[in-house]
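S.K.: How does the following fold in three dimensions:
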Amino acid sequence: MAALSGGGAPWRRGWLPVLQLVRRGSKAVTRHWKAMHFQRQKLMAVTEYLAPRPALPPRCLTPRRETREEEDGYGRLLRRQLEEVFREHRLIAVCQYNSMPDEDVVLMRQYLRKHNIEVKFVLNEIVRPVLSQSKYKNLLPLFVARNILLVSRETKVKEMLRVLKGVPQVNLLGACIDDTILSKQGVENFAKLPTLEVSQGQTVGALTLLPSQTSSLLQSGSAHLTALLDQHIHQLQAGETGSPEQPPPAQS
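M.R.: Now for the predicted structure:
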């Protein structure tokens, strides 16, 4: 005991008390971690924010480029066909197409086909690039809504207007006839014109009338002079013979 309490022990001589700072008025920490209630866990799980997923997985986006290339090729085909339509047909009428039953569409096509008029359903995305680079670019304002084309290799405007009169769902907006762009009123005025054969007959009659009148005018002077000379000769012969004067024969 004396040895433990003696001042000569080495561990006693090297020991110093630990310095501790005590804050007055501090409280002991009594709040410890506690598991979340089961109902609260479900509420937090339901209300957790989930980032939206992409519409298509990244692995599915690669074939989409090939599909776009195919669509571009199909669009080029449609544009080429449209260019052929404008190049090969004399009558190209632009009409606004409203929804109508399929039976009425079939009947309209049959009536128009009797007059060699075809119906072409076109898309504005295809028509606009073609017309903007051609001489028919003045037709661009007509392609606003859903449109159809009535095309024919002949200018059968009267027959087309007669058929469209019975189809109120199709409204005529304008036309291109023999590389001439006409409005709706212009198309109606064109339909009132006579046929080409009648116009040619009237032109030939007018051209033959003028030369005949000119020829008659040129011959009238010489015929009148000839009649005067015949009358003068008759008068001279009557004076030499002393016979009474007789009227000259009538000139035919």
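S.K.: okay, CA-based contacts and neighbour counts for the rest of this
M.R.: Will do.
S.K.: Mind checking what secondary structure D72 has?
M.R.: At D72 the chain is in helix, as set by DSSP: H, G, I helix; E, B strand; the rest coil.
S.K.: Distance of it relative to E125?
M.R.: 12 Å (Cα to Cα, to the nearest Å).
S.K.: Next: Q235.
M.R.: For Q235, the distance to E125 - Cα to Cα - is 93 Å.
S.K.: Would you mark the buried spots in stretch 151-171?
M.R.: Within stretch 151-171, the residues scored as buried using 16 or more other Cα atoms under 10 Å are V151, S152, T155, K156, V157, E159, M160, L164, Q169, V170, N171.
S.K.: Tell me how far E70 lies from P63.
M.R.: The value you get for E70 to P63, if Cα to Cα is used, is 11 Å.
S.K.: Of the two, give the one with the bigger neighbour count.
M.R.: Neighbour count, other Cα atoms under 10 Å: between E70 and P63, E70 has more, with 12 against 9.
S.K.: Next one: the more buried one from E48, what distance?
M.R.: Counting by Cα to Cα, the gap from E70 to E48 is 43 Å.
S.K.: I'd guess L172 is in a helix, am I close?
M.R.: No - counting by three-state DSSP, L172 falls outside a helix, being strand.
S.K.: Check the spacing between it and L82 real quick.
M.R.: L172 is 19 Å from L82, by Cα to Cα.
S.K.: Before we compare anything, build this one as well:
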Amino acid sequence: MSLAARNAICKAFTPSIQIKRFRGKINIQKPKPPHFERAKYLALAKPWFLPQDTDKKRCGNLKKLDFHKQKEENPFQRILSQELYRWFKTSKLVAFCHYNPMTKDDEYKAYMLLHKEKMHFKKYGKETLEMAVKGTPYEAVLDFYVSHNITIFSPEPEIKKLLKILRRFPQLILLAGIYENKLISKEELVYYSNIPNIQAAQATLVQTLNSAGTQLVSNLNSHQSTLVSHIDQRANQLQKGE
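M.R.: Modelled structure (predicted):
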């Protein structure tokens, strides 16, 4: 093979490259409209400025504003506050819990478990609570509503059942409660939960009274029973002697 043919086959071919913009020059005067998504974000991020002649008007309007104007009362909020106050009045046990973030599934499970025990899982804002308990004996509970809180109302003082349910949901942190119209701490609630209920206490009292009465009757009859026993023995002895 000749040298010319060998160079033609083995030698690398390097093409000449000339950089050119696609479809010619950019039209600056009439640019192509951007894509819808890009146009939306451009419109959102577009800066805006107030006209200079409106500064004086704006400052003049500020003098006309009444910053001490009372807030308009919401009728629906007033209805909720009345309902909340009725819950406080009719419930024998009220528990206040701090509400940490939890899934809706866990929240629904907690709601259902409390509902089965005839307890009510309620969420209210601080303004509604303040409207309900302001100037009432329950005003002290406003100190617990600093962040996200829930309130549990129970028509019966089932403290042990309440603590058992709350142990399954660590997102609900028990803070305090109202028991027998008295505000008590979490430790006191735990203490009261270890005390037997009224039915068990009544049964123990009845058993104690019955045992005392039985013991009294036995003590009163013991001398008579002993005397009768001795007379029977003496009679048997006399019969044998004859």
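S.K.: Just give the TM-score of the two.
M.R.: After superposition, the two chains reach a TM-score (TM-score structural alignment, normalised by the length of structure 2) of 0.62; 190 aligned residues with a Cα RMSD of 3.6 Å.
S.K.: one step back: biggest separation within the buried residues of stretch 151-171 of structure 1, which pair?
M.R.: T155 and Q169 (22.7 Å; Cα to Cα).
S.K.: where does the nearest residue to D178 of structure 1 once chain neighbours are set aside sit relative to P57 of structure 1, distance-wise?
M.R.: Among residues not flanking D178 of structure 1 along the chain, R90 sits closest, at 5.0 Å (Cα to Cα, 6 or more residues apart in numbering). Counting by Cα to Cα, the gap from R90 of structure 1 to P57 of structure 1 is 51 Å.
S.K.: What of G186 of structure 1?
M.R.: 56 Å.
S.K.: Map R6 of structure 2 across to structure 1 for me.
M.R.: In structure 1, no residue is matched to R6 of structure 2 (TM-score structural alignment).
S.K.: tally of neighbours for R6 of structure 2?
M.R.: 10.
S.K.: which SSE is it in?
M.R.: R6 of structure 2 belongs to helix 3-10 when assigned by DSSP states H and E.
S.K.: what's the distance between that helix and the middle of its chain?
M.R.: 86 Å (Cα atoms, centre = their mean, to the nearest Å).
S.K.: What residues of it count as buried?
M.R.: So helix 3-10 of structure 2, judged by 16+ other Cα under 10 Å, has zero buried residues.
S.K.: That helix: what's the following helix or strand?
M.R.: helix 36-44.
S.K.: Whichever helix or strand comes after that following helix against structure 1, how far on average?
M.R.: On the C-terminal side of helix 36-44 of structure 2, the closest following helix or strand by DSSP H and E is helix 54-64. When structure 1 is overlaid, helix 54-64 of structure 2 sits 7.4 Å from its aligned residues on average, using mean Cα distance after the TM-score superposition for structure 1.
S.K.: What lies in contact with helix 54-64 of structure 2?
M.R.: By Cα atoms under 8 Å, 6 or more residues apart in numbering, no residue outside helix 54-64 of structure 2 reaches it.
S.K.: Quick one: distance of that helix to the chain centre.
M.R.: 46 Å.
S.K.: Find the nearest non-adjacent residue to the equivalent of K161 of structure 2 over in structure 1, please.
M.R.: In structure 1, the residue paired with K161 of structure 2 is E159, using TM-score structural alignment. Closest residue to E159 of structure 1 apart from its sequence neighbours, by Cα to Cα, 6+ apart: H115 at 7.0 Å.
S.K.: same deal with L174 of structure 2?
M.R.: Nearest to L174 of structure 2 is C97, by Cα to Cα, 6+ apart, at 4.4 Å.
S.K.: so when I look at that neighbour, I'm seeing a strand, right?
M.R.: Yes - checked against three-state DSSP, C97 of structure 2 lies within a strand.
S.K.: The residue mapped onto it from structure 1: neighbour count?
M.R.: In structure 1, the residue paired with C97 of structure 2 is C95, using TM-score structural alignment. Per other Cα under 10 Å, the neighbour tally for C95 of structure 1 reads 23.
S.K.: C95 of structure 1 is in contact with A145, isn't it?
M.R.: No - in this structure, C95 of structure 1 is not within contact of A145 by Cα atoms under 8 Å, at 10.0 Å.
S.K.: if I look at R78 of structure 2, how far off is V133 of structure 2?
M.R.: From R78 of structure 2 to V133 of structure 2 the distance is 12 Å (Cα to Cα).
S.K.: quick one: which of those two has more around it?
M.R.: Between R78 of structure 2 and V133, counted using other Cα under 10 Å, V133 has the larger neighbour count: 19 against 14.
S.K.: Would you mind finding the match for the more buried one in structure 1?
M.R.: Counting by TM-score structural alignment, the partner of V133 of structure 2 is L131.
S.K.: quick one: contacts for I173 of structure 2?
M.R.: C97, H98, Y99, N100, L166.
S.K.: ok so, going back, out of L172 and L82 of structure 1, name the residue with the larger neighbour count.
M.R.: Using other Cα under 10 Å as the criterion, L172 of structure 1 and L82 rank with L172 on top: 24 against 17.
S.K.: What is the equivalent residue in structure 2 for T214 of structure 1?
M.R.: Across the alignment, which pairs residues by TM-score structural alignment, T214 of structure 1 is matched by L216 of structure 2.
S.K.: Perfect, that will be all.
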